[in-house]
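[1] what would the 3D arrangement of this be:
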Amino acid sequence: MYITEIKRIVDQVSRDKGIDRDILIQAIEEAIKSAARKRFGHRIELEISYNQQNGELEVYQYLEVVEEVENPETQISLKDGRKLDPECEIGDSLGIKLDTEQFGRIAAQSAKQIIIQKMKEAERSAVYANYIDHKGDIINGIVQRIEHGDLIVNLGQAEAILKTDQQIPKETYRRGDRIRAYIMDVLDPEKKEGVETAKRTFRGPQIILSRTHPNFLIHLFKTEVPEISEGVVQIKGAARDPGIRAKIAVTSTDSDIDPVGACVGVKGSRVQNVVQELRGEKIDIVLWHIDPARFVCNALAPAQITRVIIDEINRSMEVIVPDEFLSIAIGKKGQNVKLAHKLTGWKLDVKSEKQYAEIMEKNLAQLASIEDVGAELAAILHQKGLFSLEDLFHATEEDLMVMTGIDSDRAARIIAQVQELQSSRTRKKSGKEAAPGPAGSEQVIS
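    Sure thing, here's the model as predicted:
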């Protein structure tokens, strides 16, 4: 690398990589200073100056004027000093311009390596500054190369990486293919701490892409559906089994606008554009509802729901469906219920009406077997919402008296018997949770 090439290098790198010229010049000055010290020693005092107009780089070595020279690296005699500056005196500091061609091959190579390193650091900082505001957006690029299954994507002024686990299964790309992806993260080269520290590597691209993230699906709908951009239709959430099936929940701020219809489009045109981008991924567009039970029912469609039992404390629901809809509600390999769980945030336990009836019958017999309960009182307890021994365990004497009309003595005996049965169960279930939570509210879905 010759000094005369510096201006051309600075101009080209600044233009192509979007790096500030001052950062590049500072890197070059540091590199030349390092090379000069390797050539002339580490104790010399140097000053580097760069003329941005003509690209000239000047290196000055400063020497102290002394009567008798003891260290030629830092001192110059008065006699030799006056040859350079006739007016110099002892104690003055004289700047002597060095010939950069004297640095030698090794020093020049060292300077080149430092310049490359500094340029990479500056480039990474520029990439972060340019793309951090685009985190969470969709971006288009071209597949530049493939490394161990990971795609390196050219975005123009930077490279991004689409790792294997962020690619839709079974989709394939070749070099030169256009690709659309979601910017999942932009790594900060200055950040050394955080949850992702172990995964951070700055040998490769800083921009992390994804085609499997639920937000990729959300942004695709935002692109296809004008009502979403206008705020009339809102997306409340999304869940995906990438490449196979997805669910997206929508609602409308305008009662005259059907949010599901808006996302589907005329003859399914809008949703089909999204499906094509996701390589045939089937998409269920779900109507969001403020009532969690109704929302869960919508999320489990096309299965019909007859009743939902809600446990607010554990944020779970027991969903009862007609026998013929059990397989539909659960889905292939449990896919439908898993996606509904991710979309709604509720734990879901789906049962058929036959299974539910068998459980209720078993629980009823269990209640009736308690000495002071019997079949008649067990039936009343069932009608009042106490379906099992666990439900009764969390009831109080006052609850039983109000629900059934029994006296306080009988209520106390029932509570004592239930507690004894529950304690016996606890001793048998070593290491397991002793008492399940109280029964949830039941909602019949018409």
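
[2] okay, CA-based contacts and neighbour counts for the rest of this
    Will do.

[3] could you find the residue nearest the spatial middle of this structure?
    For the chain, the residue nearest the mean C-alpha position is M184 (5.7 Å; C-alpha atoms, centre = their mean).

[4] helices and strands around the helix or strand hosting that one, which ones?
    M184 is part of strand 178-186 when elements are defined by DSSP states H and E. Using 3 or more C-alpha pairs under 8 Å, 6 or more residues apart in numbering; DSSP states H and E, the elements in contact with strand 178-186 are strand 138-147, strand 207-210, helix 214-224.

[5] can I get the ones you listed in CSV including mean neighbour count and distance to N298?
    CSV is the format used below for the helices and strands packed on strand 178-186 (neighbours: other C-alpha atoms under 10 Å; distance: least, C-alpha to C-alpha, whole Å):
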stretch, mean neighbour count, distance to N298
strand 138-147, 17, 29
strand 207-210, 24, 28
helix 214-224, 20, 18
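
[6] can you lay out these as JSON lines showing distance to V233?
    Shown next, in JSON lines, are the helices and strands packed on strand 178-186 (distance: least, C-alpha to C-alpha, whole Å):
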{"stretch": "strand 138-147", "distance to V233": "20"}
{"stretch": "strand 207-210", "distance to V233": "25"}
{"stretch": "helix 214-224", "distance to V233": "10"}
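
[7] out of these, which is closest to Q52?
    Evaluated with C-alpha to C-alpha, these place strand 207-210 nearest to Q52, the distance being 32.6 Å.

[8] remind me what that closest one packs against, helices and strands.
    strand 159-162, strand 178-186.

[9] can you list contacts of the shortest one?
    Applying C-alpha atoms under 8 Å, 6 or more residues apart in numbering, the set of residues contacting strand 159-162 from outside is D150, L151, I152, V153, N154, G204, P205, Q206, I207, I208, L209, S210.

[10] I415 should be in a helix, yeah?
    Yes - assessed with DSSP: H, G, I helix; E, B strand; the rest coil, I415 lies in a helix.

[11] next, count neighbours for it.
    19 (other C-alpha atoms under 10 Å).

[12] ok, it touching H394?
    No - between I415 and H394 there is no contact under C-alpha atoms under 8 Å: 9.2 Å.

[13] is it true that I168 touches R245?
    No - assessed by C-alpha under 8 Å, I168 is found out of contact with R245, at 11.4 Å.

[14] setting the sequence-adjacent residues aside, check what's closest to I48.
    Distances taken as C-alpha to C-alpha, 6 or more residues apart in numbering place V59 nearest to I48, at 4.7 Å, with adjacent residues excluded.

[15] so who does the one you found touch?
    By C-alpha under 8 Å, 6+ apart, the contact set of V59 is K33, L46, E47, I48, S49, K97, L98, D99, T100.

[16] this one next, for a side-by-side:
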Amino acid sequence: MAITAANQLELLQTAEAVAREKMIDPDLVIQAMEESLARAAKSRYGAEMDIRVSIDRKTGKATFTRVRTVVADEELENYQAELTVEQAKQYLDDPQIGDTIVDEVPPVDLGRIAAQSAKQVILQKVREAERDRQYEEFKDRVGTIINGVVKREEYGNIIVDIGRGEAILRRNEKIGRESYRPNDRIRAYVKDVRRETRGPQVFLSRTAPEFMAELFKMEVPEIYDGIIEIKAVARDPGSRAKIGVISHDNSIDPVGACVGMRGSRVQAVVGELQGEKIDIIPWNEDQATFLVNALQPAEVSKVVIDEEAGKIEVVVPDEQLSLAIGRRGQNVRLASQLTGLDIDILTEAEESARRQAEFAERTKLFVDALDIDEFFAQLLVAEGFTSLEEVAYVDMDELLSIEGVDEGTAEELQARARDVIEEQNRKALEAAREMGVEQSLFDFEGLTPQMIEALAKDGIKTLEDFATCADWELAGGWTTVDGARVKDDGLLEKFDVSLEEAQNLIMTARIQLGWVDPSELEAEDEGEAEDTEEEAEA
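    Take a look at the predicted model:
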């Protein structure tokens, strides 16, 4: 198959037709043709030759050329594509290293195999161009809603025609048990667009919280205009959802605007989400107030926030417990997702019993350790003292503010508390040494003897052992297993070591051991601070 004048224009027509069909630049198709013809020519003239093909964009004429590069004598390796300065003098007057010599060679007559090979190269290049075009088109649509038509189902995943390409809706991104048939119209959220070997993959989702937020943006003009802002979304796809909204205009009620006249706006979103019930909640900067709103329709008696641990305790009337928790824990789980806090729900009776137990435990501690009567111990607990350390090292004025405590009594209380603490520390040190704790851990600032004893019981006996610990191993925390929250007890949790304090202790140990460069940490902190400032300005 030689390229004659008769079919030169046909090359251009073919390139334009393919480009039009695949919606890519015609020049990319011609470049693919040039490469395929060059490869076929190499098989005819020799693989080591640098054969190049140029197709005229107006006439379709293909020009075959051989290119040779001038190199230094010692660098000459490929005699077919390179030549020395001396050899180049017969072609150029003053050849320099790096100059090229271009000679036109006769066009090749493509055999059946060469033609097939050329066709494969063209198809491959066209596919690559098509993939690039699809990726460039859809990469900027991440985070938006897209409409498409169902093409087919593969292993539970839905393949969607989105116009100039295909997208995939995985089965775990579908709502509940919804099913689709070919040619059904579908609306979904573009979760991700990635380059993959088989082409750009557009991943859709109908379960993402952002999908609901975007639907509200489409239905509520005030959200689209920025007057109302969606602050948080929590979903149990297909069942229930909670959405926190705030209005930047005092004259507009954010909840009413999202609900719409006779519920028209929210019903449009509910219909798209297969009947998912939506609670629209007014956002409040005060976490306690926002949580009380988030737990509706349950009534809340009291909220106790532990900011260090990122936990929150909610006390509800006994008859409101099941309502607050919700079916299979749904209500409290969504409220937890909405606030970003771990929520513990207690009834008033449970909270009262726990407070009484804590009161009795602390009273007994002071009675046994300080050798005082029960009434005096209860008085200390009622004034907010929770440990011997607080009694021993608190400012004297705080003890003198307790009714019936004079200076002599206060000094005696502190002396007894310090004696007990010193004795406990002495016993803890002895026990730790017997367990083989190294001096490096004793010398580490920030750990008390009783903490060291607790660490030793768990096999942590050197500073290196301590530096390999995770913060939650020391301070404790919560993990979710099969949908249920499970408590992880921390080695130093009983000493009231917070997660932040645990992080600081571990990092200090790593710095002392030379595992971490403090200057790098400072640079990271400065970078994070700058990012925070930029976000605040934005």
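
[17] what TM-score do we get after superposing?
    Between these two chains, after superposing, the TM-score reads 0.80 (TM-score structural alignment, normalised by the length of the first structure); 403 aligned residues with a C-alpha RMSD of 3.4 Å.

[18] that older thread, residues in contact with the strand holding M184 of the first structure?
    Residues contacting strand 178-186 of the first structure (C-alpha under 8 Å, 6+ apart): 128, 131-132, 134-143, 206-211, 213, 215-216.

[19] got it, and stretch 132-143 of the second structure?
    Outside stretch 132-143 of the second structure, the residues that touch it by C-alpha under 8 Å, 6+ apart are 24, 164-165, 189-195, 200, 202, 210.

[20] pick the one among those residues closest to W478 of the second structure.
    Nearest to W478 of the second structure among those: E210, at 26.1 Å, using C-alpha to C-alpha.

[21] any idea what the closest one aligns with in the first structure?
    Aligned counterpart of E210 of the second structure in the first structure: N215 (TM-score structural alignment).

[22] ok, its match touching R240?
    No - in this structure N215 of the first structure lies outside contact range of R240 using C-alpha under 8 Å: 9.7 Å.

[23] element containing the residue lying farthest from the centre of the first structure, please.
    Here the first structure reaches farthest from its C-alpha mean at K79, the gap being 70.0 Å by C-alpha atoms, centre = their mean. Here K79 of the first structure sits within helix 78-84, counting by DSSP H and E.

[24] list the buried residues of that helix.
    Of the residues in helix 78-84 of the first structure, L78, K79, G81 count as buried by neighbour count, 16 or more other C-alpha atoms under 10 Å.

[25] and the residues you listed, which is closest to E358 of the first structure?
    Ranked by distance to E358 of the first structure (C-alpha to C-alpha), the buried residues of helix 78-84 of the first structure are led by G81 at 107.5 Å.

[26] the closest one against E64, yeah?
    No - using C-alpha under 8 Å as the test, G81 of the first structure is too far from E64 to be in contact (9.0 Å).

[27] identify the contacts common to the two.
    Common contacts of G81 of the first structure and E64 (C-alpha under 8 Å, 6+ apart): L94.

[28] so what does Y155 of the second structure match up with in the first structure?
    In the first structure, Y155 of the second structure lines up with H148, judged by TM-score structural alignment.

[29] quick one, helices of the stretch 301-446 of the first structure?
    Taking DSSP state H, counting those that start in this stretch as the criterion, the stretch 301-446 of the first structure contains helices spanning 326-330, 335-344, 353-368, 374-383, 389-393, 397-404, 408-428.

[30] what does the stretch 1-150 of the first structure give?
    6-17, 21-40, 78-84, 104-131.

[31] average offset between the first one and the second structure?
    Once fitted to the second structure, helix 6-17 of the first structure is off its aligned match by 3.0 Å on average (mean C-alpha distance after the TM-score superposition for the first structure).

[32] that helix vs helix 104-131, what angle?
    Inter-element angle recorded for helix 6-17 of the first structure and helix 104-131: 30 degrees (by axes from the mean of the first three to the mean of the last three C-alpha atoms, to 10 degrees).

[33] what distance separates helix 6-17 of the first structure from the centre of its chain?
    35 Å (C-alpha atoms, centre = their mean, to the nearest Å).

[34] so which residues make contact with that helix?
    For helix 6-17 of the first structure, contacts defined as C-alpha under 8 Å, 6+ apart pick out I19, D20, R21, L24, I25, Q52, N54, G55, E56, E123, Q157, A158.

[35] mark which of the residues you listed are buried, thanks.
    Applying 16+ other C-alpha under 10 Å to the contacts of helix 6-17 of the first structure flags I19, D20, L24, I25, G55, E123, A158 as buried.

[36] rewinding a little: in TSV: the helices and strands packed on strand 207-210 of the first structure, plus distance to T4 of the first structure.
    Listed next are those as TSV, based on distance: least, C-alpha to C-alpha, whole Å:
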stretch	distance to T4 of the first structure
strand 159-162	30
strand 178-186	37
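
[37] deepest in the core, which of those is it.
    strand 159-162 (a mean of 22; mean count of other C-alpha atoms under 10 Å).

[38] now that strand on the second structure. Mean distance?
    Mean deviation of strand 159-162 of the first structure relative to the second structure after superposition (mean C-alpha distance after the TM-score superposition for the first structure): 1.3 Å.

[39] tell me, that strand lands on which residues of the second structure?
    On the second structure, the counterpart of strand 159-162 of the first structure by TM-score structural alignment is residues 166-169.

[40] how about stretch 35-42 of the first structure?
    Matched against the second structure by TM-score structural alignment, stretch 35-42 of the first structure falls on residues 40-47.

[41] which parts of that stretch are buried?
    Applying a neighbour-count criterion of 16+ other C-alpha under 10 Å, the buried positions in stretch 40-47 of the second structure are A40, A41, K42.

[42] identify, from these, the entry nearest to R485 of the second structure.
    Using C-alpha to C-alpha, A40 is the member of these that lies nearest R485 of the second structure, at 65.6 Å.

[43] residue contacts, that closest one?
    Applying C-alpha under 8 Å, 6+ apart to A40 of the second structure gives the contacts V108, L110, A114, A115, S117, A118.

[44] lining up the residues you listed with the first structure, which overlap?
    Using both residues aligned by TM-score structural alignment, their matches' C-alpha atoms under 8 Å, the first structure keeps these contacts from the contacts of A40 of the second structure: L110, A114, A115, S117, A118.

[45] skipping its backbone neighbours, what lies nearest the first one in space?
    Here the nearest residue to L110 of the second structure in space, its sequence neighbours aside, is M1; by C-alpha to C-alpha, 6+ apart that works out to 4.8 Å.

[46] that neighbour against G111, yeah?
    Yes - contact status for M1 of the second structure versus G111: in contact at 6.3 Å, counting by C-alpha under 8 Å.
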